[in-house]
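Visitor: give me the fold of what follows.
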Amino acid sequence: MPVPDDQPSFTLAYVPGVTPDKWVRKWHERMPAVPLTLVQVTPADAADTVRDREADAVLLRLPTDRTGLHAIPLYTETTVVVVPKDHLVAAADEVTLDDLADDIVLHPLDDTLDWEQPPGRPAIERPATTAAAIELVGAGVGLLVVPQSLARLHHRRDLVHRPVTDAPQSRVALSWLEDETTDLMEQFIGIVRGRTVNSTRGRPQDPATTERTRTPAKNKEPKDTGRGRRTRHPRSGGPKSGRGRHPRRRR
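Guide: All right, here's what the predicted structure looks like:
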């Protein structure tokens, strides 16, 4: 059902492998009157989806072109190598890039890892997508190094993945337009950062409450507590002017 033009709404884009479910659930709990729409985008289109105002925010992988965008890194992903089950790497708990030096390692065009030099031997041509590269791994053409979430997304029974300890890592970030941090955007930022519903920056402000907070209380006469003044207690029987001293006796 389309959202009426006058009703507030929030659109969140995300790249494959990123799972925004827990934040979406929090949004529905805190903002039940504001619909949240999810849109999956390719890594290449992620930043432009926000720049073109097709989404209010996007969950993408760094590094990326951040021109005109804010970006809050949320977490860092483990990098893994995807191999056939009968490959030697499958017997290891973890590997290094040197362990892959003799293998063909596929480097898809949508790869988000920031390689100075991709590992292994290059394939004749680069696969167009990570999904296509996974198919080639299954066919025995080569291996694939990717963030762990993508290995899980494209899981196949004939393939396994193992951590690569010295490979570049991908960071998942929340990104939005630099000049447009709206109230709804602040709400979502509060959710992904784990702010509680009672946090000042994590909930909408009530103008009436804010005004009451800013209005100074009326001046009242201070109560006389008696502090700061000494109360003298003259000794009984002593003259007032003598401050409690006994008169001299006449001889």
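Visitor: CA atoms for contacts and neighbours, from now on please.
Guide: Will do.
Visitor: surely residue 68 touches residue 175?
Guide: No: counting by C-alpha atoms under 8 Å, residue 68 stays clear of residue 175, with 10.1 Å between them.
Visitor: one more sequence to fold, the one below, so I can look at both together:
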Amino acid sequence: MTGSEASPSFRLAYVPGVTPTKWVRIWNERLPEVPLTLIGVSAAEAFDVLRGGGADAGFVRLPIDRTDLSAIPLYAETTVVVVPRDHVVAAVDEVRAEDLADDIVLHPLDDTLDWERLPGLPANERPATTADAVELVAAGVGLLVVPQSLARLHHRKDLTYRPVANAPESRIALSWPQDETTELVEQFIGIVRGRTVNSSRGRPPTPAQPKRKRPDTGGAQRKPAVGKSTGKSTGKSPRSGSGGPKGGKRGKPRRRP
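Guide: Predicted coordinates for the structure are as follows:
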């Protein structure tokens, strides 16, 4: 690993639609001594913030130039179309891109979807932001196709949304500068990947403990177990348990020749 191994804080960038609350909570539980600072960035500027050192890591939208940035893909979002509540699309559970052929479909400048061909009819002008496009949908100017998280972010009571089955998806990834894979970055990667606190990569390594010495017995030997031979001869008869046939019956004398 390169870079500083110890930092007074950890700076985490995130693009609109990403909710990092769960990961921040786990970070605060595991590393309470290292404050985590959240930095909201647009999808377009997220990579420049990481390259410029404005954040240690960040949740971004793919694709990404991996020349100098590392990335771990996390999940793909459902793509939806945002419509007024009285629009005909609101009456169905799902639509296809070709179902929007007769509607004006807004295409904001910060669109995060990689379209080969835009659905619907083009508007006279492109809205500057997704938030501006949502306002135009509410005004009845057109429809908007976006990742579901952005539809939730800009939710309005007079609008709803439905999944678009064959639209491109937006994918979220965790990214950081390749040359700045610090110990804190590794810690956050472990949290995002679901490693437990007891994982070898989810906590700092535990220093090796010195081996315990056996207590000195002062040359004393262990007493042999009961019933076991020590290998030494005692001169005692194994049957009588005494040194000789003391008081016992003698055997039959031999006949003289």
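Visitor: more neighbours, residue 68 and residue 175 of structure 1?
Guide: residue 175 (24 against 13; other C-alpha atoms under 10 Å).
Visitor: I'd guessed residue 111 of structure 1 sits against residue 128; true?
Guide: No: look at residue 111 of structure 1 against residue 128 with C-alpha under 8 Å: they stay out of range, at 9.4 Å.
Visitor: quick one, which of the two is more surrounded?
Guide: For residue 111 of structure 1 versus residue 128, the count of surrounding residues by other C-alpha under 10 Å is larger for residue 111: 18 against 13.
Visitor: tell me the contacts of the closest residue to the more buried one other than its chain neighbours?
Guide: Distances taken as C-alpha to C-alpha, 6 or more residues apart in numbering put residue 130 closest to residue 111 of structure 1, at 7.0 Å, once the chain neighbours are dropped. Counting by C-alpha atoms under 8 Å, 6 or more residues apart in numbering, residue 130 of structure 1 touches 108, 109, 110, 111.
Visitor: what do residue 68 and residue 175 of structure 1 both touch?
Guide: Joint contacts of residue 68 of structure 1 and residue 175 (C-alpha under 8 Å, 6+ apart) do not exist.
Visitor: in the stretch 1-150 of structure 2, which spans are helices?
Guide: Under the criterion DSSP state H, counting those that start in this stretch, the stretch 1-150 of structure 2 contains helices at 21-30, 46-51, 130-138, 148-153.
Visitor: the nearest residue to residue 14 of structure 2 once chain neighbours are set aside - how many residues pack around it?
Guide: Leaving aside its chain neighbours, residue 14 of structure 2 sits nearest to residue 59 (4.6 Å; criterion: C-alpha to C-alpha, 6+ apart). Neighbour count for residue 59 of structure 2, taken as other C-alpha under 10 Å: 28.
Visitor: ditto for residue 168 of structure 1
Guide: 18.
Visitor: likewise residue 158 of structure 1?
Guide: Neighbour tally, residue 158 of structure 1, other C-alpha under 10 Å: 12.
Visitor: one more: residue 86 of structure 2?
Guide: Residues near residue 86 of structure 2, counting by other C-alpha under 10 Å: 11.
Visitor: likewise the one 10 residues further on?
Guide: A total of 16 residues lie near residue 96 of structure 2 under the criterion other C-alpha under 10 Å.
Visitor: pretty sure it sits against residue 162.
Guide: No: with contact defined as C-alpha under 8 Å, residue 96 of structure 2 does not reach residue 162; the gap is 10.0 Å.
Visitor: returning to what we had before: pipe the helices of the stretch 1-150 of structure 2 into JSON lines and attach distance to residue 85 of structure 2 per row.
Guide: Output for these, formatted as JSON lines (distance: least, C-alpha to C-alpha, whole Å):
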{"stretch": "helix 21-30", "distance to residue 85 of structure 2": "30"}
{"stretch": "helix 46-51", "distance to residue 85 of structure 2": "33"}
{"stretch": "helix 130-138", "distance to residue 85 of structure 2": "9"}
{"stretch": "helix 148-153", "distance to residue 85 of structure 2": "14"}
